[in-house]
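> For reference, the sequence and a predicted model appear below.
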Amino acid sequence: MKINSSTTMICLLGHPIKHSFSPTIHNYLFEKYLKNSIYVCFDVKEEDLSESVLGIKALGIKGCNVTIPHKVNITKYLDSIDENTKLIGAVNTIKNEGGVLKGYNTDGRGFVKSILDKGYKIKDKKIMIIGAGGACRSIAIELASIGAESIEIRNRSLEKANEIVESIKNNFKTIVSCSRNTIEKSCLEDIDILINTTPLGMENDLCPINTEIVVNKKMLVCDIVYKPNETVFLKWAKTNNLDVVYGIDMLINQALEAFYIWTGVNTCSDDFKHIKKLYKEIN
């Protein structure tokens, strides 16, 4: 990649961001599709978010990704938001269109594609989601739109979880509920898909579930954390002989969708395979 006076920038806003694989993904895509752009990361604390958004406009940054913990709060600083994203209430992708910042969310679509690629169905399935942040919002809305039978959200704060519950109740037929995040074996008896949307397990040994729980049924377990590739949560699932979806799959799929928003370029299945290979080589 050659950088010159015409090179444009796409960035990531988040805290922390040192674990991010996004620069590898997008810089590979920029080079492959001959786009004179570069992708970089900015570690932005919550109190600096509004000034960072102003910086995007001032510096002419062409777009950005948004990650934990800014996906919800970033919405109030944008000029417009995609209609589907308004329903989600969280943004993970921004496009700068001549100084007008428009927000999108590709998390849910990327996550769903990862499940479908694994050979599982979502329609009429019973799903439990751990966490109630921006990622949960986008995933839950997407799952409901596809026809999940029920979605139960487990989170420490019922206030945040209830906001997502009400959004789904008002727009979809999916049965939805929430409760605090203590999960017992009995809670999982009717669950088809279990999803962790919290950062627990990111570069530590924490787990959003009691690893002593033994599950004697078929259930798909998904984690949106992708570093480490095999979190304690996914190790617990494998110990119980459960099938898993890795966080890296969602990350790649949502990134390919964001790349399309910025460039108008449709990527191919070989891009997914190559990017996943790069991830395995690095990690």
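Here it is on my side, so go on. Residues are numbered from 1 along each chain as shown.

> drop to CA atoms for contacts and neighbour counts, all remaining ones
OK.

> in the chain, which spans are helices?
With DSSP state H as the definition, the chain shows helices at residue ranges 22-32, 49-59, 83-88, 107-117, 134-146, 158-169, 232-239, 247-263, 269-282.

> Single out the most deeply packed of the ones you listed.
The highest mean neighbour count among the helices of the chain belongs to helix 134-146 (a mean of 24), with neighbours defined as mean count of other CA atoms under 10 Å.

> just how off-centre is that one within its chain?
Between the centre of helix 134-146 and the centre of its chain there are 10 Å (CA atoms, centre = their mean, to the nearest Å).

> helices and strands around that helix, which ones?
With contacts defined as 3 or more CA pairs under 8 Å, 6 or more residues apart in numbering; DSSP states H and E, the packing partners of helix 134-146 are helix 83-88, helix 107-117, strand 126-130, helix 158-169.

> who's in contact with the longest one?
Counting contacts by CA atoms under 8 Å, 6 or more residues apart in numbering, the residues outside helix 158-169 that touch it are 87, 131-133, 137, 140-141, 144, 153-155, 174-180.

> Next, the angle strand 126-130 makes with that helix.
150 degrees (axes from the mean of the first three to the mean of the last three CA atoms, to 10 degrees).

> now swap in the second one and tell me
Compare the direction of helix 107-117 with that of strand 126-130 by the same axes, to 10 degrees and you get 130 degrees.

> JSON lines for the helices and strands packed on helix 134-146, including distance to residue 52?
Formatted as JSON lines, the entries for these read as follows, by distance: least, CA to CA, whole Å:
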{"stretch": "helix 83-88", "distance to residue 52": "21"}
{"stretch": "helix 107-117", "distance to residue 52": "22"}
{"stretch": "strand 126-130", "distance to residue 52": "30"}
{"stretch": "helix 158-169", "distance to residue 52": "25"}
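
> okay, now the one to match up with it:
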Amino acid sequence: MMAQIDGHTILIGLMATPIRHSMSPTMHNNAFAKLGLNYAYLAFEVGNDRLEKAIEAIRILDMRGSNISMPNKQKVIPYLDQLDKSAQLCDAVNTIVNDDGKLTGYTTDGIGFMKSLTDEGLDIRGKKMTLVGAGGAGTPIAIQAALDGVKEIALFNRDDSQWAQAEKNVKTINQETDCHATLHHLENQTELKEAIAASDIYVDATGCGMKPLEDVAVVNDPSWFHQDMIVFDTVYAPRETKLMRIAKQGVVKHVFNGLGMMLEQGAAAFKLWTGKDMPVAYIRQLLFNDAQA
């Protein structure tokens, strides 16, 4: 099911590189068609070198907005008119909305993470999270979880190029929210094990588990997990990662991949552009009917 394009069709973009692999155009265009909305969503191969002109094109062409992905999530900020609070705190944007030439930047990744849990009937407000990773997924997850009421976050990261971002995330959370965040070296496995044991949810926001790291997991011992906790891997291809298999060996009740997060971050952007709720169940069935595989 695809919408028919005519002289009244409103354009929405996706600007990133590489981008031809993205499932977002299929997701959004089928959602537009399902609801009878006259929008079209197209992917544009845009890197930092052409980003300024591409953003100006949103205004010139009167596009409704655009998604922004790597490597543009931070570089796009100077070209926008304003940011919502979450985007300000994350210092990153993945969604732009054009209101009569005024461009506002949002980040919906963290929203997608939190909504994917509530979709499963799970509430982590007031609870403790252990989070590994401070990159493009880990940062918005940490910030949004703190804004939404998670009580404590133990953030682990390797002492690498993302360590400075991890330090910034912890400082931002402690200054701007009621959540208490601490930063730990991922190399310290004793601290990681203790943090997981004391947590209600463990989130892996690294690239472990997807190509070419399918056989890699940060935690390899199922005894580190306890039965009543949540284990969440932001990877959704493959559907079941090594971390998920290990957690299931530990008889963890709630084990998830990043599929729900991916769908719900898209749904949040969809709502910002159209004012309508994306038919998430329909899109999940259409694109990911093997989600349990």
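Nice, thanks for sending it over. Computed from a predicted structure; not experimentally measured.

> Tell me the buried residues in stretch 221-240 of structure 2?
Within stretch 221-240 of structure 2, the residues scored as buried using 16 or more other CA atoms under 10 Å are 222, 224-226, 229-236, 239-240.

> mind checking the end-to-end distance for it?
Taking CA to CA, to the nearest Å, the first and last residues of stretch 221-240 of structure 2 lie 17 Å apart.

> Counting neighbours, what do you get for whatever residue of structure 1 lines up with residue 123 of structure 2?
Matched across to structure 1, residue 123 of structure 2 falls on residue 121, judged by TM-score structural alignment. Applying the criterion other CA atoms under 10 Å, we find 16 residues in the vicinity of residue 121 of structure 1.

> pretty sure residue 121 of structure 1 is touching residue 115, no?
Yes: counting by CA atoms under 8 Å, residue 121 of structure 1 sits close enough to residue 115 to count as a contact (7.4 Å).

> Can you add distance to residue 208 of structure 1 and give the helices of structure 1 back as TSV?
TSV is the format used below for the helices of structure 1 (distance: least, CA to CA, whole Å):
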stretch	distance to residue 208 of structure 1
helix 22-32	24
helix 49-59	28
helix 83-88	23
helix 107-117	19
helix 134-146	14
helix 158-169	16
helix 232-239	7
helix 247-263	15
helix 269-282	24
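
> And those helices: which comes nearest residue 67 of structure 1?
Nearest of the helices of structure 1 to residue 67 of structure 1, taken as CA to CA: helix 134-146 at 8.6 Å.

> contacting residues around residue 267 of structure 1?
The contact partners of residue 267 of structure 1, by CA under 8 Å, 6+ apart, come to 256, 260.

> ok, it to residue 76 of structure 1 distance?
Look at residue 267 of structure 1 and residue 76 of structure 1: by CA to CA, they are 31 Å apart.

> Give the equivalent position in structure 1 for residue 267 of structure 2.
Aligned partner of residue 267 of structure 2 by TM-score structural alignment: residue 256.

> what's the closest non-adjacent residue to that match?
With sequence-adjacent residues excluded and distances taken as CA to CA, 6 or more residues apart in numbering, residue 256 of structure 1 is closest to residue 267, at 6.7 Å.

> One more: residue 93 of structure 1?
Using CA to CA, 6+ apart and skipping the chain neighbours, the partner closest in space to residue 93 of structure 1 is residue 65 (4.4 Å).

> I'd guessed the one you found sits against residue 11; true?
Yes: in this structure, residue 65 of structure 1 is within contact of residue 11 by CA under 8 Å, at 6.3 Å.

> any idea what residue 65 of structure 1 aligns with in structure 2?
In structure 2, the position corresponding to residue 65 of structure 1 is occupied by residue 67, as judged by TM-score structural alignment.

> Now for its match: which residues touch it?
Applying CA under 8 Å, 6+ apart to residue 67 of structure 2 gives the contacts 12-15, 94-96, 269.

> how close does residue 50 of structure 1 sit to residue 114 of structure 1?
Using CA to CA, we find residue 50 of structure 1 at a distance of 33 Å from residue 114 of structure 1.

> which ones are touching the residue sitting nearest the centre point of structure 2?
The residue at the geometric middle of structure 2, judged as the C-alpha nearest the mean C-alpha position with CA atoms, centre = their mean, is residue 109 (2.8 Å). With contact set as CA under 8 Å, 6+ apart, residue 109 of structure 2 has these partners: 94, 137, 140-141, 261-262, 265.

> again with residue 246 of structure 2
When the contact criterion is CA under 8 Å, 6+ apart, the partners of residue 246 of structure 2 are 219-222.

> and what of residue 273 of structure 2?
The neighbourhood of residue 273 of structure 2, defined by CA under 8 Å, 6+ apart, consists of 64-65, 97.

> Name the nearest of the contacts of residue 109 of structure 2 relative to residue 35 of structure 2.
Minimum distance to residue 35 of structure 2 across the contacts of residue 109 of structure 2 is 18.4 Å, recorded for residue 265 (CA to CA).

> isn't that closest one right next to residue 112, touching?
Yes: using CA under 8 Å, residue 265 of structure 2 makes contact with residue 112 at a distance of 3.9 Å.

> Can you work out which residues contact both of these two?
By CA under 8 Å, 6+ apart, no residue touches both residue 265 of structure 2 and residue 112.
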